[in-house]
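[1] compute the structure for the input listed below.
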Amino acid sequence: MTSFDLLPGAEDSPVILHVPHSAREIPADVRAGILLDGPALERELDHIVDAHTAELAAVAAGLARSTPWRFVNRLSRLVVDPERFPDEREEMLAVGMGAVYTRTTHREELRPADTDPEPLIDRYFRPYARAMSDAVAGRLAAVGRAVIIDVHSYPSAPLPYELHGEGPRPPVCLGTDSFHTPPELVAAARKAFGEAGLDSPFSGTYVPLEFYGRDPRVSALMVEIRRDTYMTEPGGPAGPGLDRLAQALAILVDALR
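    Reported below is the predicted structural model:
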């Protein structure tokens, strides 16, 4: 199967809805390197997957007056996490959650600690990163700017892997970057979603390395939606809150035209 999809939007839209963590699919050969058995792995997926966020983005795209582009990961983040930088000594490595996870959300062993991440990075991470960079370059070429809206969700109660889980957990958390998140983007998101906090319990946002900290034409915002506002936790079905949130996301998309 294709490990990601770029779903075209309006040619004059600068917006890319990025959905990196919505899938549960793990190829059989990758699953063979994971230490959890079937039921335990399914429980981990219930906790780690940003369930229904691809559906949320799709509904929002259908509601928006100007259809945004969508870049959707079709494989689980337990294969690789496309939002980690494999050559960066980031703090998530401390809990076994770099580009290739070795620990679970509950800090149990997922893969042996000495697992070589390079085969998975080469097979999945780098093609994904290149394609996302190309998607951003396409928006820059077409309209002179790109706006990445990173669509995520997070649990109502902190999980053991969270390094900053003691902070506020608002219905919507907006993750920002000092270079790539202008105040007007935050203001538009707050107007669209209503009650929203900043950078707690998760901060930052995703920009491909080719543009990160270099190109001010690329702006970005992470939208983290608390799961109890739209689904049954953990890993259960979506509820009516999904449609309300999709409408809010569509309002944000249209505000960025």
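[2] CA only for contacts and neighbour counts going forward, please
    Will do.
[3] so Ala188 touches Val253, yeah?
    No - if you go by CA atoms under 8 Å, Ala188 and Val253 don't touch, sitting 9.2 Å apart.
[4] these two: which is more packed in?
    Between Ala188 and Val253, Val253 has the larger neighbour count (other CA atoms under 10 Å), namely 28 against 17.
[5] so the more buried one: helix, strand or coil?
    The three-state label given to Val253 by DSSP: H, G, I helix; E, B strand; the rest coil is helix.
[6] could you do Ala40 as well?
    Of the three states, Ala40 takes helix under three-state DSSP.
[7] how near is it to Asp46?
    Separation of Ala40 from Asp46 (CA to CA, to the nearest Å): 10 Å.
[8] test my guess that Phe125 contacts Val79.
    No - using CA under 8 Å, Phe125 is not in contact with Val79, being 9.1 Å away.
[9] quick one: contacts of stretch 171-185?
    186, 189, 193, 195-205, 212-213, 216, 218-226, 229, 256 (CA atoms under 8 Å, 6 or more residues apart in numbering).
[10] another for comparison:
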Amino acid sequence: MRIVEHLRPEDAFSVARPDVQTAPFVFNSPHSGASYPSSFLAASKLDHQRIRQSEDAFVDRLMAGVVSHGAPLMSAEFPRAFLDVNREPYELDPKMFSGRLPSYANIRSVRVAGGLGTIARVVSESDEIYSSLLTVQEAIQRIDTYYKPYHATLRKMLAATQQAFGHAVLIDCHSMPSATRGGETRMRADIVLGDRYGTSCSPLLLEASIAILEDLGFAVAVNKPYAGGFITEHYGRPTRHVHALQIEINRGLYMDERTLEPVPSFAAIADIFSDFAGRLMQQPLGLGDTGQRTLAAE
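    Below you'll find the model as predicted:
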């Protein structure tokens, strides 16, 4: 956790780019941010350890090796508990705010009902974040200042990739608790891949990802319990040659979920995911124009 007095818009997310992009892939880590504005922490009733429970902690570091294979990696710096860019821009719970939300806000989504809208009400599905109501202005300001620039940058990266290679592949990277809700003895798979039940990417991309991950020794599940969030659903347009696949990594593989610290073997595990990405990007997936091209970093 990094406590910042003020989160400047230019510090809200980062993009690690190779000198030359050699593959039509863009990797994204929207939930690994750990820069907490001090005003946000002051408004929360949770202690510093508890408020971090919704982080996909260290996923950006876990996937950092993709850059050496010729693909960019975008990462949020703000925490998911502060603002969730894997939601529609205005999935907002009216019970959280002292004023009236704008008419275009989506106040009835399943995610809002669960307390996990664009401005989350809870972490870990049950722990209330705020000690008092927020103003509507606060929500709109977060969305305008951080959410919209984040997605504008992601769209630009995908558009540039598609223009250079004829198609683009977005790998949206997340992590998940090691145990299922309601039963610590029922352990999840090592990896859950989500393609929105076959709608967000070519089946060839999904099949290649499964084969590589299983060859690396991982137990892989598909779409259950995570089929992909807003980013996967919104950007995945296979008929337009833009493919999106969500990957959820079991946190028990690489971190201590109690202390929120990486395990001693973290670097070795990161090397394995770098190997996965490198092998995936070399697959002849037949997703579109396969001309050998490159995209120089800006």
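[11] out of Ala40 and Asp46 of structure 1, which sits in the busier spot?
    Using other CA under 10 Å as the criterion, Ala40 of structure 1 and Asp46 rank with Asp46 on top: 16 against 11.
[12] what comes up buried for the helix or strand that one falls within?
    Taking DSSP states H and E as the definition, Asp46 of structure 1 sits inside helix 38-48. For helix 38-48 of structure 1, burial by neighbour count (16 or more other CA atoms under 10 Å) applies to 41, 44-48.
[13] kindly report the same for stretch 239-251 of structure 2.
    241-251.
[14] what about Pro168 of structure 1, distance to Asp177 of structure 1?
    Pro168 of structure 1 is 19 Å from Asp177 of structure 1, by CA to CA.
[15] quick one, which of these two is more surrounded?
    Neighbours were counted for Pro168 of structure 1 and for Asp177 using other CA under 10 Å; Asp177 has more, 19 against 14.
[16] help me confirm that that one is found in a strand?
    No - Asp177 of structure 1 is assigned coil when assessed by three-state DSSP, not a strand.
[17] which non-adjacent residue is nearest Glu233 of structure 2?
    In space, and not counting its chain neighbours, Glu233 of structure 2 is closest to Ser200: 6.1 Å by CA to CA, 6 or more residues apart in numbering.
[18] how close does whatever residue of structure 1 lines up with that neighbour sit to Leu252 of structure 1?
    Taking TM-score structural alignment, the alignment pairs Ser200 of structure 2 with His180 from structure 1. Going from His180 of structure 1 to Leu252 of structure 1 by CA to CA gives 17 Å.
[19] same thing with Val223 of structure 1?
    11 Å.
[20] which stretches in structure 2 count as helices?
    38-43, 59-62, 110-113, 136-142, 148-165, 203-215, 230-235, 266-281 (DSSP state H).
[21] so which of these is nearest His31 of structure 2?
    In terms of CA to CA, the element of the helices of structure 2 nearest to His31 of structure 2 is helix 59-62, at 8.1 Å.
[22] what does that closest one correspond to over in structure 1?
    So helix 59-62 of structure 2 sits over residues 53-56 in structure 1, by TM-score structural alignment.
[23] map Gly96 of structure 1 onto structure 2.
    Using TM-score structural alignment, Gly96 of structure 1 pairs with Gly115 in structure 2.
[24] burial count for Arg8 of structure 2?
    Arg8 of structure 2 has 12 nearby residues by other CA under 10 Å.
[25] repeat that for the one 5 residues further on.
    Applying other CA under 10 Å, we find 20 other residues in the vicinity of Phe13 of structure 2.
[26] just the buried residues of helix 38-48 of structure 1 now: which is nearest Asp116 of structure 1?
    For the buried residues of helix 38-48 of structure 1, the nearest to Asp116 of structure 1 is Leu41 (20.6 Å; CA to CA).
[27] which one is Gly235 of structure 1 nearest to, not counting chain neighbours?
    Gly235 of structure 1 sits nearest to Asp46 (CA to CA, 6+ apart), 4.1 Å away.
[28] identify the residues contacting that neighbour.
    Contacts of Asp46 of structure 1 (CA under 8 Å, 6+ apart): 234-236.
[29] I'd like to know how far it sits from Leu78 of structure 1.
    Asp46 of structure 1 is 12 Å from Leu78 of structure 1, by CA to CA.
[30] joint contacts of the two?
    With CA under 8 Å, 6+ apart as the test, Asp46 of structure 1 and Leu78 reach no residue in common.
[31] show me what contacts Val85 of structure 2?
    Val85 of structure 2 is in contact with 30, 118, 147, 150-151, 231, counting by CA under 8 Å, 6+ apart.
[32] cool, and Gly229 of structure 2?
    Per CA under 8 Å, 6+ apart, neighbours of Gly229 of structure 2: 86-87, 246.
[33] check contacts around Glu233 of structure 2.
    196, 199-200, 244.
[34] what count of nearby residues applies to the aligned residue in structure 2 for Thr229 of structure 1?
    Aligned by TM-score structural alignment, Thr229 of structure 1 pairs with Leu253 of structure 2. For Leu253 of structure 2, the neighbour count with other CA under 10 Å is 16.
[35] also Gly98 of structure 1?
    24.
[36] what does Leu6 of structure 1 give?
    Leu6 of structure 1 has 16 nearby residues by other CA under 10 Å.
[37] in contact with it, which residues?
    Leu6 of structure 1 neighbours (CA under 8 Å, 6+ apart): 69-72, 135.
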